[in-house]
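Student: The following comprises the amino acid sequence and a computationally predicted model.
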Amino acid sequence: MEYLKAYFLKFFITMTIVYVIFGIFYGVSIWDVIGISFFLSVITFTLVDLFILPKLGDLSAMFSDFGLSFLSLVIFGGVFIEEFIILGSLSLFVTTLLLVWESYFHKYVTKNVLKEETKGNIIVEPRINFITEFAEEMDVSDISKQKSDENDVR
């Protein structure tokens, strides 16, 4: 149930942002806005919010959201919209507005939706920690010379 609630929240906010910019300012029909918002919400919710967000964290999900949203708006905007508008710059503007909203949505999804599935063990930006060891000696032959010198002294 939480998945559906999160998806419809994403769909309605996406539709609102797309409608304000495309519909009100540039006269795109409401049916075109609904179609674009539906496909954009399905793609970004399934790929980013359900797969990338729990595995790679919020920052990777934001970059993925930005790329997928921009490409989806350009592609689906070209398919659905019959009017002549500047699609690239409008898509970039709408994507930026969506990205601001997505930062809050990712917190909501992490707290309410993904917590059930992963039981609170969400990996946030995995890092590889390499441990290095430093020694005083740079050459192995120096070590054997030092040991022989120490043995001679004793």
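Tutor: Structure received.
Student: CA atoms for contacts and neighbours, from now on please.
Tutor: OK.
Student: Could I get the full set of helices for the chain?
Tutor: 2-18, 25-26, 30-44, 53-56, 58-80, 87-108, 114-118, 140-153 (DSSP state H).
Student: Tabulate those in CSV, adding columns for mean neighbour count.
Tutor: Formatted as CSV, the helices of the chain follow (neighbours: other CA atoms under 10 Å):
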stretch, mean neighbour count
helix 2-18, 17
helix 25-26, 12
helix 30-44, 19
helix 53-56, 20
helix 58-80, 19
helix 87-108, 17
helix 114-118, 14
helix 140-153, 10
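Student: roughly how far apart are residue 144 and residue 151?
Tutor: 11 Å (CA to CA, to the nearest Å).
Student: try it against this one:
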Amino acid sequence: MKYIAVLFMKFVLATGVLWLVLGGLEGVSFASILIISIVLTAISFIVGDLYLLPKMGNIGATMADAVLALAVVWSMGALLFTQPIGLDTVSLVSAVGIALGELLVHWYVKKQFISDESTIQGLYDHDLQTEYGEEIKPDTTSVENKRLKK
């Protein structure tokens, strides 16, 4: 539920950029633009926002989203568009426009959901739980000691 605003922002961003570039420059139908926007929003949210943003930060996730947008627009354009258009150029222009907007979306996501370093660290620290419900932390000192003795 808490990600609805982010999904909506990403969808509006993708639809707006694709409508300007594909619809305005190439005359692509709005139905095709909506299909590409839905697919791009879902994939970039899962890959870019949930997986890469906490690990790579805003710039890294934005670069990955740009490459993803380029690939999705180009590949889906090859499947959906009936008229001959320059897919390479419109895909690149769309990817740059979407990446610029993603900088703001990622800033919003980090501000709302990844507020401090402990939250980011908490995403990667996995507590172990016994069958009796006690939480225990894995002991990494013995592994480090064995490595140092070698």
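Tutor: Nice, thanks for sending it over. In this text, all values refer to a predicted model and were calculated from it rather than measured experimentally.
Student: Can you give me the TM-score here?
Tutor: Superposed pair, TM-score by TM-score structural alignment, normalised by the length of structure 2: 0.75. Supporting alignment: 121 aligned residues with a CA RMSD of 1.7 Å.
Student: For residue 129 of structure 2, which non-adjacent residue is closest in space?
Tutor: The spatially closest residue to residue 129 of structure 2, leaving aside those adjacent along the chain, is residue 135, at 4.6 Å (CA to CA, 6 or more residues apart in numbering).
Student: With residue 99 of structure 2 instead?
Tutor: residue 66 (5.1 Å).
Student: tell me, what residue is most central in structure 2?
Tutor: residue 48 (1.8 Å; CA atoms, centre = their mean).
Student: where's it relative to residue 62 of structure 2, distance?
Tutor: For residue 48 of structure 2 relative to residue 62 of structure 2 (CA to CA), the value is 7 Å.
Student: For residue 68 of structure 1, give me its contacts.
Tutor: Residue 68 of structure 1 makes contact with 43, 44 under the criterion CA atoms under 8 Å, 6 or more residues apart in numbering.
Student: Try it again at 7 Å.
Tutor: Residue 68 of structure 1 makes contact with residue 44, according to CA atoms under 7 Å, 6 or more residues apart in numbering.
Student: And it, how far from residue 76 of structure 1?
Tutor: In terms of CA to CA, residue 68 of structure 1 sits 12 Å off from residue 76 of structure 1.
Student: repeat for residue 1 of structure 1
Tutor: Counting by CA to CA - residue 1 of structure 1 and residue 76 of structure 1 are separated by 28 Å.
Student: With residue 28 of structure 1 instead?
Tutor: With CA to CA as the criterion, residue 28 of structure 1 and residue 76 of structure 1 are 13 Å apart.
Student: Likewise for residue 142 of structure 1?
Tutor: 69 Å.
Student: Residue 85 of structure 1 now?
Tutor: Where residue 76 of structure 1 is concerned, residue 85 of structure 1 sits at a distance of 13 Å (CA to CA).
Student: One more: residue 10 of structure 1?
Tutor: Counting by CA to CA, the gap from residue 10 of structure 1 to residue 76 of structure 1 is 18 Å.
Student: you'd agree residue 97 of structure 2 is up against residue 19?
Tutor: No. Using CA atoms under 7 Å as the test, residue 97 of structure 2 is too far from residue 19 to be in contact (11.3 Å).
Student: Excluding chain neighbours, give the residue nearest to residue 41 of structure 1 in space.
Tutor: residue 11 is the one closest to residue 41 of structure 1 (CA to CA, 6+ apart), at 5.4 Å.
Student: Residue 14 of structure 1 now?
Tutor: residue 37 (5.9 Å).
Student: Thought residue 15 was touching that neighbour, still the case?
Tutor: Yes. Counting by CA under 7 Å, residue 15 is a contact partner of residue 37 of structure 1 at 5.1 Å.
Student: Which position in structure 1 pairs with residue 90 of structure 2?
Tutor: Here residue 90 of structure 2 is matched to residue 90 in structure 1, going by TM-score structural alignment.
Student: could you measure its match against residue 19 of structure 1, distance?
Tutor: Residue 90 of structure 1 is 12 Å from residue 19 of structure 1, by CA to CA.
Student: Likewise for residue 93 of structure 1?
Tutor: Taking CA to CA, one finds residue 93 of structure 1 at 13 Å from residue 19 of structure 1.
Student: Equivalent analysis for residue 99 of structure 1, please.
Tutor: 16 Å.
Student: and what of residue 74 of structure 1?
Tutor: In terms of CA to CA, residue 74 of structure 1 sits 15 Å off from residue 19 of structure 1.
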